[in-house]
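*Asks:* Take a look and give me a structure for this.
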Amino acid sequence: MPKQWQKSTTSSQDGGNSVEVSTNDDGMIEIRESDAPDRVIVTTPTKFGLWLEGVKRGEFDRFIA
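*Replies:* Model prediction:
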C-alpha cells in the first residue's frame, strides 16, 4: 500500500506549492515539499506537536512573506 501524504486544504492542489506530512512504519513524522518529494525530514510526533503549537501561537509568522 502506498504511503498516504496529507497536505493542508489551503495548499495549492496542483502539487506545486504544498508541504505534505505522513507517518512511517516506525511512527515517526515525515515532512516533504510536494515539488521535491525525494527530500524528506523525519522527526518525532512529540517534536512535531511542539512545533505545531508554536505555529498556532504565531511564533513563526515572521517567516511568511
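*Asks:* Every contact and neighbour count from this point should use C-alpha atoms.
*Replies:* Fine.
*Asks:* in stretch 37-45, what counts as buried?
*Replies:* Neighbour-count burial for stretch 37-45, counted by 16 or more other CA atoms under 10 Å, picks out residue 42.
*Asks:* can you tell me which strand in the chain is longest?
*Replies:* The longest strand of the chain (DSSP state E) is strand 36-43.
*Asks:* Quick check: which helices or strands does it pack against?
*Replies:* strand 29-33 (3 or more CA pairs under 8 Å, 6 or more residues apart in numbering; DSSP states H and E).
*Asks:* next up, for comparison:
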Amino acid sequence: MASLTWQKSTYSGANNDCLEVRPANGLVELRESDDGDVILRTTAATFADLLRTIKAGELDHHA
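*Replies:* Presented below is the predicted three-dimensional model:
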C-alpha cells in the first residue's frame, strides 16, 4: 500500500456519502467523503481489529 490515493468500498456505489481509506506514513487514514477535511489516523493493526469487529457484527446494535 504505497499509494496516497483515497479508496472507497465497492459497496458505496456512486454516492458521496461513504468512508474512504488510504495508507499514509505507516498509518491508515480514514475520512468521510462528504467531509474530507476531517481525517482520522490509526495504526494498521487497530484498523484491522475494527474491520474484524464490524465483519463479526459486534457493532450492529449501534446501527
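*Asks:* Can you give me the TM-score here?
*Replies:* The TM-score (TM-score structural alignment, normalised by the length of structure 2) is 0.86; 61 aligned residues with a CA RMSD of 1.5 Å.
*Asks:* what residues are up against residue 20 of structure 2?
*Replies:* By CA atoms under 8 Å, 6 or more residues apart in numbering, the residues touching residue 20 of structure 2 are 6, 7, 8, 9, 30, 31, 32, 33.
*Asks:* just residue 40 of structure 1 next, same as before
*Replies:* Residue 40 of structure 1 neighbours (CA under 8 Å, 6+ apart): 30, 31, 32, 33.
*Asks:* where's the second one relative to residue 39 of structure 1, distance?
*Replies:* Same thing as residue 31 of structure 1. Separation of residue 31 of structure 1 from residue 39 of structure 1 (CA to CA, to the nearest Å): 9 Å.
*Asks:* cool, the third one as well?
*Replies:* When CA to CA is applied, the distance between residue 32 of structure 1 and residue 39 of structure 1 equals 6 Å.
*Asks:* can you check residue 59 of structure 1 too?
*Replies:* In terms of CA to CA, residue 59 of structure 1 sits 25 Å off from residue 39 of structure 1.
*Asks:* before we move on, what about residue 29 of structure 1?
*Replies:* To residue 39 of structure 1, residue 29 of structure 1 is 14 Å away according to CA to CA.
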